[in-house]
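Visitor: quick one, fold the following:
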Amino acid sequence: MNTFMRWAGILVTVFIAAPLVIVVPMSFSSASSLQFPPPGYWLGYYRAYFTDLDWLIPTWNSIVIASATTLLTMLLVVPATFALVRHKFRGKGVADLMMLMPLAVPHIVMAVGYYSYLGDLGLVHSHMGVILAHTCLSVPIAFLVLSANLKGFDRNLERAALSLGASPTKTFIHITLPILRPGLIISALFAFIQSFDETVVAIFISGRDAETLPRKMFDSIRQEADPVIAVISTLLFFLVLVGIATPYFISTLRSRAPTPSRSPAGAH
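Guide: Just a heads-up that it's a prediction; the model follows:
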């Protein structure tokens, strides 16, 4: 079983990473369009990306929108998760279902609905409109991650703190939050990636002033297949890889850190 799981993990990793074998070389290509194998190699398209406002402005828009989406998502998900995981009330099953509903509905269907609803509010082609739409898409993913962490939380730790005189607020800040920190970080990271990478809804909702990077890439590949797309794809992959690996790297370093020895009482 362990051998099977190991090989399954290897095959999945290879399947996910295989496109990089094509995309990374194309990002260094000297061709005027996406071409594999590249006829030659240079860094011109990396320079073009970092100096062209047509690409930098959508990149900045995506960063702003994804950051705001992440903040709004966590403000909604954290209290909702605590309420749904730790309390029983009438309609709890329906509330759970509503939190996960966006995962079951095709993005194109949601995009049409968002366009109609946000259009009535005058928010189509605005940053706020994209943020609200992306928040609806990010909530289910963040909820799944955080609820899994909260269900495995040992509440005896909180009870012990309360029995020793700590207030509920101090218990939450000093006991609950530190233990749930990895889940909170991963939830926020997934919400950010979901927003930054989303294309379908952005095509409907974002306009010239709120154009996101995925929409810019989609429009570019339809019109001219600019090799800058390969540059952005390569950079995004490694940024996501670093973002996902960093919490685990920090956790590993902390677990391997030597525990300071305590001297016996009265020793000099």
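Visitor: from here on, just use CA atoms for contacts and neighbour counts.
Guide: Will do.
Visitor: quickly find the element holding residue 185.
Guide: helix 177-197 (DSSP states H and E).
Visitor: helices or strands next to that helix in the packing?
Guide: helix 53-86, helix 127-151, helix 213-223, helix 228-256 (3 or more Cα pairs under 8 Å, 6 or more residues apart in numbering; DSSP states H and E).
Visitor: now do 6 Å
Guide: When contacts are defined as 3 or more Cα pairs under 6 Å, 6 or more residues apart in numbering; DSSP states H and E, helix 177-197 sits against helix 53-86, helix 127-151.
Visitor: what are the contacting residues of that helix?
Guide: The contact list for helix 177-197 (Cα atoms under 6 Å, 6 or more residues apart in numbering) reads 62, 66, 70, 134, 138, 142, 145, 146, 149.
Visitor: any idea how far the fourth one is from residue 34?
Guide: In this view, residue 134 and residue 34 are 30 Å apart by Cα to Cα, to the nearest Å.
Visitor: looking at those two, which is more packed in?
Guide: The neighbour count for residue 134 versus residue 34, taken as other Cα atoms under 10 Å, is higher for residue 134 (26 against 20).
Visitor: what's around the residue lying closest to that one once chain neighbours are set aside, how many residues?
Guide: Counting by Cα to Cα, 6 or more residues apart in numbering, residue 195 is the residue found nearest to residue 134 once chain neighbours are left out, at 5.5 Å. Applying other Cα under 10 Å, we find 29 residues neighbouring residue 195.
Visitor: and the gap between residue 195 and residue 92?
Guide: In this view, residue 195 and residue 92 are 27 Å apart by Cα to Cα.
Visitor: ok so, going back, could you dump the contacts of helix 177-197 into a markdown table with distance to residue 243 added?
Guide: Formatted as a markdown table, the contacts of helix 177-197 follow (distance: Cα to Cα, whole Å):
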| residue | distance to residue 243 |
| --- | --- |
| 62 | 16 |
| 66 | 14 |
| 70 | 14 |
| 134 | 20 |
| 138 | 17 |
| 142 | 16 |
| 145 | 16 |
| 146 | 18 |
| 149 | 19 |
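Visitor: structure for this one too, so we can compare:
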Amino acid sequence: MKFARLLACLIAAVLVAPLFVVVPMSFSSTASLEFPPPGWSAAGYARFLASPDWMGALWHSILIASCATLIALALAIPASFALVRHTFFGRGAFNLLLMMPMIVPQIVMALGYYAYFGRLRMSQSFAALIIAHTCLALPVATLILTAAIRTFDRNLERAAMNLGARPMQTFWLVTFPVLRPAMLVAALFSFIQSFDEAVIAVFLAGPDTGTLPRQMFNSFRMEADPVISAASSFLLAIVCAAILAPLAVRIVRGRAAEVPARANAART
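Guide: The predicted structure follows:
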């Protein structure tokens, strides 16, 4: 048990260690990446928030990742139910086809997308990026949902149908509430998979459809601008806020529920 905790702490330290380099460099006063920073300044954040290139790339990434997540979930939910609950010809080939984007190297997929969408004259368009990112997010969502559906107790659905519920009513009133946490997790990981993708964006994104990872790659390649660290730290702050927000809501609700209980205890 102690060895497992020590190993977990070591892995966490390795994962978190780069943050102690990236975050301080985001406040550097120099015009290039340098650690430790010779001086402190928030100019990198000001340039990131004021630059139309960086902010446009950020909104493009959010838009593309959101659309890819919605489409991936719309495809992964019925595909997961089909794989878990039904036996049909070509089931193994269908599952392999869904998992193919995780098996094939992204550089190979990027070249394929570039040639395919180039012939259709769709390269450097939002539609091409959304379709490509949907293919990347689909296997992630499918793996999460199939694991959740396998552990789902179908007796709940049978009980609802025995009470007169129709198939769609059973899904919305019984199946969906139980699988909702898994769907939210699948949506989160699909969004991250799309938002963090850079290789395909380098091949497909144009000057008006650039994503944030592509903008960071180009900036690092051309000038090693400290804005890269500011952008990374800014996104890290947003992720931390999103993770801590539900915890803060639970704490506030718990304290709010304790007030009437204490008042009733004082009365008695």
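Visitor: let's have the helices and strands packed on helix 177-197 of structure 1 in JSON lines, adding distance to residue 250 of structure 1.
Guide: As requested, these are exported to JSON lines (distance: least, Cα to Cα, whole Å):
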{"stretch": "helix 53-86", "distance to residue 250 of structure 1": "22"}
{"stretch": "helix 127-151", "distance to residue 250 of structure 1": "18"}
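Visitor: most packed of those?
Guide: With neighbours taken as mean count of other Cα atoms under 10 Å, these reach their highest mean count in helix 127-151, at a mean of 22.
Visitor: that one vs structure 2, mean deviation?
Guide: With mean Cα distance after the TM-score superposition for structure 1, helix 127-151 of structure 1 departs from structure 2 by a mean of 0.7 Å once superposed.
Visitor: so what angle separates the directions of that helix and helix 177-197?
Guide: Per axes from the mean of the first three to the mean of the last three Cα atoms, to 10 degrees, the angle that helix 127-151 of structure 1 makes with helix 177-197 is 140 degrees.
Visitor: what's helix 127-151 of structure 1 in contact with?
Guide: 65, 69, 73, 77, 81, 99-100, 123, 183, 187, 191, 195, 210.
Visitor: how far away is residue 141 of structure 2 from residue 80 of structure 2?
Guide: For residue 141 of structure 2, the distance to residue 80 of structure 2 - Cα to Cα - is 9 Å.
Visitor: hang on, the earlier thing: which one of the helices and strands packed on helix 177-197 of structure 1 lies closest to residue 204 of structure 1?
Guide: Among those, the nearest to residue 204 of structure 1 by Cα to Cα is helix 127-151 (9.3 Å).
Visitor: that closest one corresponds to what range in structure 2?
Guide: Alignment of helix 127-151 of structure 1 against structure 2: residues 126-150, by TM-score structural alignment.
Visitor: distance from the chain centre to that stretch, please.
Guide: 11 Å (Cα atoms, centre = their mean, to the nearest Å).
Visitor: and if you look at stretch 77-89 of structure 1?
Guide: The answer for stretch 77-89 of structure 1 is 22 Å, by Cα atoms, centre = their mean.
Visitor: which residues in structure 2 does that stretch align to?
Guide: Counting by TM-score structural alignment, stretch 77-89 of structure 1 sits on residues 76-88 of structure 2.
Visitor: between the helices and strands packed on helix 177-197 of structure 1, which one is nearest to residue 231 of structure 1?
Guide: Closest among these, once you apply Cα to Cα, is helix 53-86, at 11.3 Å.
Visitor: doesn't residue 37 of structure 2 lie inside a strand?
Guide: No. Counting by DSSP: H, G, I helix; E, B strand; the rest coil, one finds residue 37 of structure 2 to be coil, located in no strand.
Visitor: what do we get in structure 1 for it?
Guide: Using TM-score structural alignment, residue 37 of structure 2 lines up with residue 38 in structure 1.
Visitor: the closest residue to residue 221 of structure 1 other than its chain neighbours: neighbour count?
Guide: Spatially, and ignoring its direct neighbours in sequence, residue 221 of structure 1 is nearest to residue 229 (7.5 Å; Cα to Cα, 6+ apart). Residue 229 of structure 1 is flanked by 25 other residues according to other Cα under 10 Å.
Visitor: trace residue 229 of structure 1 over to structure 2, please.
Guide: For residue 229 of structure 1, the aligned residue in structure 2 is residue 228 (criterion: TM-score structural alignment).
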